[in-house]
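Trainee: sequence unavailable; structure follows:
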C-alpha cells in the first residue's frame, strides 16, 4: 500500500508540474544580436504595455483570414534584451512544436506593414482574388498573449496558441499566414547577413516563339515560402505586382483540380512580350529582377494557328486530339499517394510535337522538342531538363502492356502546354 501511495503521489506531482508548465509559457530572447539575453515569463509579458491590433492575412492555400490579438510589441521585447539594432540582421522565431520562421530586420521593421480592412472585397475567402487596398492602416508586429483567428472581434480572444507572432501585410495580396508563429517559445536575434533569393526561371526561355505560346515561371529552389511576382508592362516588379505561384507547392496535390487555373501560365503570347520577374520571400533579400523577352515568329504569327487541344480521361482509354478520337492501350490514372494524374508518356509527348526515345538498358526516357530535352528514369524522382537536375514528387512508372506513365503536369508544362483538370468528369485537358 505504501508503494502504491508513493506512486500516486509521484504521479500527482508530475501531473501538477506538467500542468503548471503548460499554463506558464515563457519566451527566451537570445542570439548574438542582443547584449542581454532574457527569458520572460507570462507574468513578465503581461506587465509590459499591451496593444490590441487587427490584422488581415492570406495563407499559402491561399485563403483570406482576419486575426485580432492583444499583447506586446515585438520591438519592446527586443529592447528588453538590449538589441544591437545596428548589427542585428535576422530574427528566427521558434514554436513549441519546432516550427521556425526567419525574417529579416528590414521586412519586420523597415518595410511598412498594414491591416487592409477591405482585403475581402472581390472574394470573401479566395486569396488569389485581389482585394481593395484602400483604407489601409499601418500596424506593427506584436507577440499576442490573447488572440482570435478568423475574426476581428476581440470578444473571441483567448490564450489558445499564444504567445503568437502576428504581423501585417506589405501588400493586399501578400501571403503572411505562414508567418504567424503559434506557441512561440524562442526569439533569436542574429547578426549574419541575409542571403538573396535565387531568381525565377521561365519555360520557354527568352527567344523567338510561335504565336500562342504559354510561359510558365518557377522557383529554382524548393523553399515553398517564396513567391514570384511579375510584370508585363516593362516596369520592375515588387510585392504589389501580380503574383504567379498563388498556391504553394505543398498544396498542389490537394488542389490539383484548380491548380492550372490559379497558378496559370502567362499567355497566350501573340505579340512581342517582355516579362520581368522577381522572387520575394521571408528571411532573405529579394532576388535580382530577371527579364524574359519573347519575339513572336512573324511567319507563324501570320498563320495564327489554333491551340492544340488534347483530352484524356482518368480510368478510360478514350482520348482525342483536336476532336479526332484516339484509343489508348492503357488508361490514365490518379496516383492517390501524391494526388498526381499519371498519363501515357509517348501519347502525350508526341501529341505535343516532341520525340520520345526509350533506352531499355538504363530504363531512361529521352523527350525532346527542339527546345527542351527531358531525361526521365523509371522509378526515379530525379529528372534532367536541359541538363539541369530537378526533383518531381511522383516517379515515372511502367504498366502493362509496357507503357511508361509520367506526371501529367510536369511533362505537359515543361513542354510549354497548359493543363486543366475537371474532377467531376475526370477529364484532363491539355492546351498547347
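Mentor: Cool, got the structure. Just so we're clear, the structure is a prediction, and the values are computed from it rather than from any experiment.

Trainee: contacts and neighbour counts: CA atoms only from here.
Mentor: OK.

Trainee: quick check: buried residues in stretch 229-242?
Mentor: Residues 229, 230, 231, 232, 236, 237, 238, 239, 241, 242 are the ones in stretch 229-242 that count as buried (16 or more other CA atoms under 10 Å).

Trainee: for these, work out which two are farthest apart.
Mentor: Farthest apart among these by CA to CA are 232 and 239. That separation is 14.8 Å.

Trainee: got a list of what residue 48 touches?
Mentor: Going by CA atoms under 8 Å, 6 or more residues apart in numbering, residue 48 touches residue 72.

Trainee: and the residue nearest to residue 291 when sequence neighbours are not counted, what element?
Mentor: Leaving aside its sequence neighbours, residue 291 sits nearest to residue 276 (CA to CA, 6 or more residues apart in numbering; 4.5 Å). According to DSSP states H and E, residue 276 maps onto strand 273-280.

Trainee: following that strand, which helix or strand shows up next?
Mentor: Next element after strand 273-280 (DSSP H and E): strand 290-296.

Trainee: how about residue 7, secondary structure?
Mentor: Following DSSP: H, G, I helix; E, B strand; the rest coil, the label given to residue 7 is helix.

Trainee: what do you get for the one 3 residues further on?
Mentor: What three-state DSSP gives for residue 10 is helix.

Trainee: alright, now check it against this:
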C-alpha cells in the first residue's frame, strides 16, 4: 500500500512540475537562454561574451522607433539599452567586416550588411502613422524625422511609444530605425538575442525585378506586373518618370509573399500592377532588402501601338486557355498570376476579373470591407459580391449560377460569359483546346 502511494505521489509530482514549467510565459523560457550575448566571427579581432549584468552596467540609450512589418502594419517601439556600435567596437570590428548575423535563443536569424546597419542613417518618423495601423501600405509623412541609433534593447515595448510600458519581456532585442518612411523594418527586430556573428564574406546581390509584359509595343490600357525571386522582404521600388528608383520611390510588393494567402481579399488592390499604360512609358525598378546589396536598376520601355489611346470602338481580341496562365490581348502576350478554370459544381468558366475587364477597356474597383466588385464601362455599371449569386447591372438585380470567388495569390475570379456579354463582348469556346476567345 505504501509502495502504491509513493508511486502515485511520484507521478503526481511529475505532472504538477510539467504543468508549472509549461505554464511559464514563452518569453520567460526563451530568456533563460538569453542571459548572455556572444559576439564572434571572423569580422572581429576580440570575440567576447557579455552577461546581462555587464550589459546593464554599460551606458544606456533610449529611443522611440517607427516600424512597419511585412503584413504591412505600422507599429511603435520604445527601447532602452546599449548602442550596437559600442558593443562591436568592444569586440574589435574589422575594417573588412561586411555582414552581421543576429541569432535569437529561439533560432530566428536575421542578416544585415555592415553598411545598412552602421553606415546608413536611420530615423524615427513621428508622423509615419497618418492613417489606420493596418494601412501600412499608405505612406506617412517624413516630416520631423529624428535620427536614431541601433541598440540592443534590455527593456522595450512593442506597439506603443510610451516608455512607461517597457519591460524585459523580449530582451535582449536588436532595435533599429527606418531609412525611409515606407521601409519595412519590423522583421529586423530580433528578440531574445544571444549571438552576433560578424563576417567578412562579401554580400550577395538581390536579383533584378522582372516585368510582365517586359516592354516593347503594347496595346493602350496595358497593365504591368513586377516580380522578383522571393517577393517577401526583398522589396521592389520603381519609377515611371525616368528617374532612378531608391528607398524613397513607390514600393510595388507591399504585402510579403508569406502573407498572400492570408490577405487574398486585398492583395490585388495593394500589390497592384502599374498602369494602365496609355502613353509611351519607361519603368525603372530595383530590388532592395536586408542582408544583400541592392540589385542593378532595370529599365522597361513601353510604346503604345501607333500612339493609340483607349477607344472602346476599337476591336479587342482576348485569348485565354483554361488551366493555363498564358494569355493574349490583340496578339500581345501576357502571363496571368492564376489560370482560368471551370467551377466543378456549375460547369461555368471563371476568369480573372481585372485582367479581362481592363483588357475590354472597363475600370474595376474593389471594396475590401464589403467584398464588392464594381466594373464601370462608360455608362454601364456591374456590381458583384464575392460569394454571392446576386448581381446588379445598371441598378437592376439579377442572379447568376456561379458566384465570384477569390483564389491564391489573392486574385478575384468572375463568371466569364456573364461579365463579357454584359460588357458587349462575344465569347467563343473551343472544347478540344480549352481555348477561350473574347471579342468586342
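Mentor: That came through, no problem. Note that the structure is a prediction, hence the values are computed from the model and not measured.

Trainee: for the two chains, what TM-score is obtained?
Mentor: In this superposition the chains share a TM-score of 0.73, using TM-score structural alignment, normalised by the length of the first structure; 364 aligned residues with a CA RMSD of 3.9 Å.

Trainee: what range in the second structure matches the strand holding residue 276 of the first structure?
Mentor: Counting by TM-score structural alignment, strand 273-280 of the first structure falls onto residues 281-288 of the second structure.

Trainee: could you do stretch 201-212 of the first structure as well?
Mentor: With TM-score structural alignment as the criterion, stretch 201-212 of the first structure aligns to 210-221.

Trainee: what is the end-to-end distance of that stretch?
Mentor: End-to-end distance of stretch 210-221 of the second structure (CA to CA, to the nearest Å): 20 Å.

Trainee: longest strand of the second structure?
Mentor: Ranked by residue count, the top strand of the second structure under DSSP state E comes out as strand 74-83.

Trainee: where in the first structure does it fall?
Mentor: Alignment of strand 74-83 of the second structure against the first structure: residues 64-73, by TM-score structural alignment.

Trainee: ok now that stretch, how far from the chain's centre?
Mentor: How far stretch 64-73 of the first structure lies from its chain's middle: 22 Å, per CA atoms, centre = their mean, to the nearest Å.

Trainee: residues in contact with the match of stretch 201-212 of the first structure?
Mentor: Residues outside stretch 210-221 of the second structure that contact it (CA under 8 Å, 6+ apart): 224-228, 275-279, 300-305, 308-310, 329-330, 332-335, 358-359, 361.

Trainee: out of those, which are inside strands?
Mentor: Using DSSP E, the members of the contacts of stretch 210-221 of the second structure that fall in strands are 224-227, 275-277, 300-304, 329, 332-335.

Trainee: do you have the strands of the stretch 151-300 of the first structure handy? List them.
Mentor: With DSSP state E, counting those that start in this stretch, the ranges of strands along the stretch 151-300 of the first structure come out as 164-166, 184-190, 201-203, 207-209, 213-218, 227-231, 266-269, 273-280, 290-296.

Trainee: which neighbouring elements make contact with the second one?
Mentor: Using 3 or more CA pairs under 8 Å, 6 or more residues apart in numbering; DSSP states H and E as the contact criterion, the elements in contact with strand 184-190 of the first structure are strand 26-30, strand 90-95.

Trainee: export those to a markdown table and tack on distance to residue 423 of the first structure?
Mentor: Below are those laid out as a markdown table (distance: least, CA to CA, whole Å):
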| stretch | distance to residue 423 of the first structure |
| --- | --- |
| strand 26-30 | 46 |
| strand 90-95 | 37 |
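
Trainee: how about those strands in JSON lines, adding mean neighbour count?
Mentor: Output for those, formatted as JSON lines (neighbours: other CA atoms under 10 Å):
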{"stretch": "strand 26-30", "mean neighbour count": "21"}
{"stretch": "strand 90-95", "mean neighbour count": "21"}
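
Trainee: how close does the strand holding residue 276 of the first structure sit to the second structure?
Mentor: Once superposed with the second structure, the aligned residues differ from strand 273-280 of the first structure by a mean of 0.6 Å; criterion: mean CA distance after the TM-score superposition for the first structure.

Trainee: residues making contact with that strand?
Mentor: Residues outside strand 273-280 of the first structure that contact it (CA under 8 Å, 6+ apart) are 197-200, 219, 226-239, 286-295.

Trainee: kindly report the same for stretch 181-191 of the first structure.
Mentor: 25-34, 83, 87-97, 99-101, 161-166.

Trainee: so where in the second structure does that stretch end up aligned?
Mentor: Aligned by TM-score structural alignment, stretch 181-191 of the first structure corresponds to residues 190-200 of the second structure.
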